[in-house]
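K.L.:
no letters, just coordinates:
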């Protein structure tokens, strides 16, 4: 009899504990507001082509009106071609024109001459990664 009461009590306590896990939909197991991981790309809208003499697409070929995922990612990260105001274009013209197309890849090459910025910059770059909770600052007297 005691064993039955203890078992029923343990089951009731377990049900109460598990019932508290999904008390709110936002934090519990029943979270229905989570993002859908299967919706990653957008399909372009269906349109009627103006020329009905188009040849049918070949199986496995990419769609011509759709950008590749890498192009979509680059456009999302860096945006498209920015509009340049006349003032900005004048400034670029006065400084010698637009930079070369591959200038960013040349900067990291070993043959690029760099200026020594001093020991402070080297210390900043060599600092360990972290959120700065244990960092200190001192001023010379």
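P.N.:
Received the coordinates, thanks. These numbers come from a predicted model, not from an experiment.
K.L.:
for the rest of this, base every contact and every neighbour count on C-alpha atoms.
P.N.:
OK.
K.L.:
assign residue 73 to helix, strand or coil.
P.N.:
Taken by DSSP: H, G, I helix; E, B strand; the rest coil, the conformation at residue 73 corresponds to helix.
K.L.:
against residue 104, how distant is it?
P.N.:
Distance, residue 73 to residue 104, using Cα to Cα, to the nearest Å: 19 Å.
K.L.:
and for residue 75?
P.N.:
Distance of residue 75 to residue 104, given as Cα to Cα: 18 Å.
K.L.:
what's the answer for residue 91, then?
P.N.:
According to Cα to Cα, residue 91 and residue 104 sit 21 Å apart.
K.L.:
ok, now residue 89?
P.N.:
When Cα to Cα is the yardstick, residue 89 and residue 104 sit 21 Å from each other.
K.L.:
here's the one I want to compare it with:
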């Protein structure tokens, strides 16, 4: 039994199973065939410079992308928490506690927007503390 790989189709073929094998197909070892085409791998298979198949590792999000996604989720929470407090301020009916809570959320949101300015960004981030109202919600 012989094993083949075609860069044109990015496919593997076995001579005893496939009646039609592309003209550009090159013979590969059974071990390489098994490694790339019969197991779950982290990546994709593609043609190498020599025409043989190679594993192209999966590329996940970068540390910066992960950090910015987290920041954006936290900003969304902060904005949602601030909206009713801001409404109370704007219509002149905010209590002193609501005004202080709004200020805390604004400071939190400002600090979130500054994480990229930290020296350790994106690997080491000193995430701002969430205002107490969210950490210990009343039951």
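P.N.:
Sure, I can see it. The structure presented is a predicted model; accordingly, all values stated were derived computationally and were not measured.
K.L.:
just the TM-score for the two chains, thanks.
P.N.:
Aligned and superposed, the two chains score 0.26 in TM-score terms (TM-score structural alignment, normalised by the length of the second structure); 66 aligned residues with a Cα RMSD of 5.2 Å.
K.L.:
looking at residue 89 and residue 104 of the first structure, which one has more neighbours?
P.N.:
residue 89 (14 against 10; other Cα atoms under 10 Å).
K.L.:
same for the helix or strand containing residue 85 of the second structure, what does it pack against?
P.N.:
Assignment of secondary structure by DSSP states H and E places residue 85 of the second structure within helix 63-90. In terms of contact count using 3 or more Cα pairs under 8 Å, 6 or more residues apart in numbering; DSSP states H and E, helix 63-90 of the second structure is assigned the packing partners helix 96-113.
K.L.:
the helix it packs on packs against which elements?
P.N.:
With contacts defined as 3+ Cα pairs under 8 Å, 6+ apart, helix 96-113 of the second structure has these neighbours: helix 63-90.
K.L.:
which element is the closest residue to residue 11 of the second structure other than its chain neighbours on?
P.N.:
The spatial neighbour of residue 11 of the second structure that comes closest, neighbours along the chain excluded (Cα to Cα, 6 or more residues apart in numbering), is residue 5 at 5.8 Å. Counting by DSSP H and E, the secondary-structure element that holds residue 5 of the second structure is strand 3-6.
K.L.:
for residue 70 of the first structure, same thing?
P.N.:
Residue 70 of the first structure belongs to helix 69-78 when elements are defined using DSSP H and E.
K.L.:
quick one on the thing from earlier: pretty sure the residue nearest to residue 11 of the second structure is touching residue 36, no?
P.N.:
No: Residue 5 of the second structure sits out of contact with residue 36 when judged by Cα atoms under 8 Å, with a separation of 10.5 Å.
K.L.:
what is in contact with those two at once?
P.N.:
For the pair residue 5 of the second structure and residue 36, residues contacting each of them under the criterion Cα atoms under 8 Å, 6 or more residues apart in numbering are residue 53.
K.L.:
who has more neighbours, the two?
P.N.:
When residue 5 of the second structure and residue 36 are compared for neighbours, residue 5 comes out ahead with 26 against 18, by other Cα under 10 Å.
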